[in-house]
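**Student:** Build me a model from this:
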Amino acid sequence: MERDAHMAEQTTYTFITRSVGETQRLAETIGKMAEPGDVLTLSGDLGAGKTSFTQGLARGLGVPGVVNSPTFTIIKEYAGHLPLYHMDVYRMEDMGEDLGFDEYFYGDGMTVVEWPQMIAEQLPPERCDIVITRGDGEERTFVFTPYGSRYQIVCEAIANEHPSN
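**Tutor:** Reported below is the predicted structural model:
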């Protein structure tokens, strides 16, 4: 884990995983700390590991069964000890369309948004943005940018549980 002060007050957290299992364990840690209204955004190329990460979150939330990408449905909902709302907004063509995002962002579960740049203006100001990049083989680099004190606390807790590797 590295902390980079790109801006005076904005800290980022970098985590490296070397397998799908490590990626899922990293995300599971977050799922176990989830609170209603938590919002994470996931950015990364196709195959970067967004779905694997979300599967780990789901495990941390106690979601049973298979979790896969909502590519053709935009939003999938899963029941766990908190609901998981998994959004893939890549194919959103009409930015003016009201899909009731606020009901998810400020609702009773955790929301994960893949391809958040497609709805950037609709995202809540307090959230954690996660950018995933692929390395060699199954290696992935995750850069977390927390917006708001809740997400700063979560990132610190993750850094303590998953120290620099």
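
**Student:** CA only for contacts and neighbour counts going forward, please
**Tutor:** OK.

**Student:** Now do the same for the residue nearest the centre of the chain: helix, strand or coil?
**Tutor:** Most central in the chain under C-alpha atoms, centre = their mean is L40, positioned 3.7 Å from the mean C-alpha point. Following DSSP: H, G, I helix; E, B strand; the rest coil, the label given to L40 is strand.

**Student:** List the contacts of it.
**Tutor:** M110, T111, V112, V113, R127, C128, D129, I130 (C-alpha atoms under 8 Å, 6 or more residues apart in numbering).

**Student:** Now flag whichever of those is closest to A157.
**Tutor:** C128 (13.6 Å; C-alpha to C-alpha).

**Student:** Return the residues in contact with that closest one.
**Tutor:** Contacts for C128 (C-alpha under 8 Å, 6+ apart) come out as V39, L40, T41, F144, T145, P146, Y147, Y151.

**Student:** where does the helix or strand harbouring it sit relative to the chain's centre, distance-wise?
**Tutor:** Assessed by DSSP states H and E, C128 sits inside strand 127-134. Using C-alpha atoms, centre = their mean, to the nearest Å, the distance from the centre of strand 127-134 to the centre of the chain it belongs to is 7 Å.

**Student:** Can you classify S69 as helix, strand or coil?
**Tutor:** Per three-state DSSP, S69 ends up coil.

**Student:** so it makes contact with D88?
**Tutor:** Yes - shown here, S69 and D88 form a contact pair, counting by C-alpha atoms under 8 Å, at 7.1 Å.

**Student:** Another sequence for comparison is provided below:
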Amino acid sequence: MNTIIELRKEDDTINLAKKLAPSLKCGDVIALFGELGVGKTFFTKHLCRFLDVTENVSSPSYVLMNEYSGKFPIFHFDFFRLDSKDELLELGLYDIFDQGVTIIEWPEIADNLLPENTIRIEFSFEDSYRKVRIVEKLT
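**Tutor:** The predicted structure is shown next:
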């Protein structure tokens, strides 16, 4: 499935998170692509809220991973500062996938290491709005 959605205001991003949340289950991996400031963390905050996370959701840029409790465990990664795939393997990434929902910002370094059924969400800037392309790889 390949879907393109225009996000003209913050509520559009919130509604996208609200729409996606009920379909998620343990073992799902979401890879968030896009430039700095395009809304990846904002989307993640609201997705977590709709998955019953009550904790403050913040970017894991400096700690690489935040874990949240909600409907099921949520593992929020930020790979922006990683330099190699070896660093990913040291994080125990594969051990985490089946334990909850995994959300990855800046997943480019891991793209070919992610499960086949990873949900790719690609955020981009347009003239006066943001656009998101959702690609679900069905297995």
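
**Student:** Mind checking the TM-score on these two?
**Tutor:** The TM-score (TM-score structural alignment, normalised by the length of structure 2) is 0.91; 137 aligned residues with a C-alpha RMSD of 1.4 Å.

**Student:** quick one: which of S69 and D88 of structure 1 has more around it?
**Tutor:** Neighbour count, other C-alpha atoms under 10 Å: between S69 of structure 1 and D88, D88 has more, with 21 against 18.

**Student:** What is the aligned counterpart of that one in structure 2?
**Tutor:** Alignment note: D88 of structure 1 maps to D78 in structure 2; criterion TM-score structural alignment.

**Student:** The residue nearest to that match when sequence neighbours are not counted: neighbour count?
**Tutor:** The shortest distance from D78 of structure 2 to any non-neighbouring residue, by C-alpha to C-alpha, 6 or more residues apart in numbering, is to E105 (4.7 Å). Other residues within reach of E105 of structure 2, judged by other C-alpha under 10 Å, total 23.

**Student:** If I follow the layout properly, E105 of structure 2 ends up in contact with K40?
**Tutor:** Yes - at 6.8 Å, E105 of structure 2 counts as touching K40 under the criterion of C-alpha under 8 Å.

**Student:** what is in contact with those two at once?
**Tutor:** Each of L32, F33 lies in contact with both E105 of structure 2 and K40 under the rule C-alpha under 8 Å, 6+ apart.

**Student:** now for E6 of structure 2: what does it line up with in structure 1?
**Tutor:** Under the alignment defined by TM-score structural alignment, E6 of structure 2 is paired with I16 of structure 1.

**Student:** which SSE is its match in?
**Tutor:** Mapping I16 of structure 1 onto the secondary structure by DSSP H and E places it in strand 11-17.

**Student:** One more: G21 of structure 1?
**Tutor:** Assigned by DSSP H and E, G21 of structure 1 belongs to helix 20-33.

**Student:** packing partners for that helix?
**Tutor:** Here helix 20-33 of structure 1 touches helix 50-60, helix 149-161, going by 3 or more C-alpha pairs under 8 Å, 6 or more residues apart in numbering; DSSP states H and E.

**Student:** against structure 2, where does the shortest one fall?
**Tutor:** Aligned by TM-score structural alignment, helix 50-60 of structure 1 falls on residues 40-50 of structure 2.

**Student:** mean shift of that stretch relative to structure 1?
**Tutor:** Once fitted to structure 1, stretch 40-50 of structure 2 is off its aligned match by 0.8 Å on average (mean C-alpha distance after the TM-score superposition for structure 1).

**Student:** Excluding its own residues, what touches that stretch? List them.
**Tutor:** Applying C-alpha under 8 Å, 6+ apart, the contact partners of stretch 40-50 of structure 2 are 13-14, 17-18, 20-21, 32-34, 57-59, 70, 74, 103, 105, 123.

**Student:** same question, stretch 73-80 of structure 2
**Tutor:** Here stretch 73-80 of structure 2 has contacts from 26, 48, 59-61, 64-68, 96, 99-107, 109, using C-alpha under 8 Å, 6+ apart.
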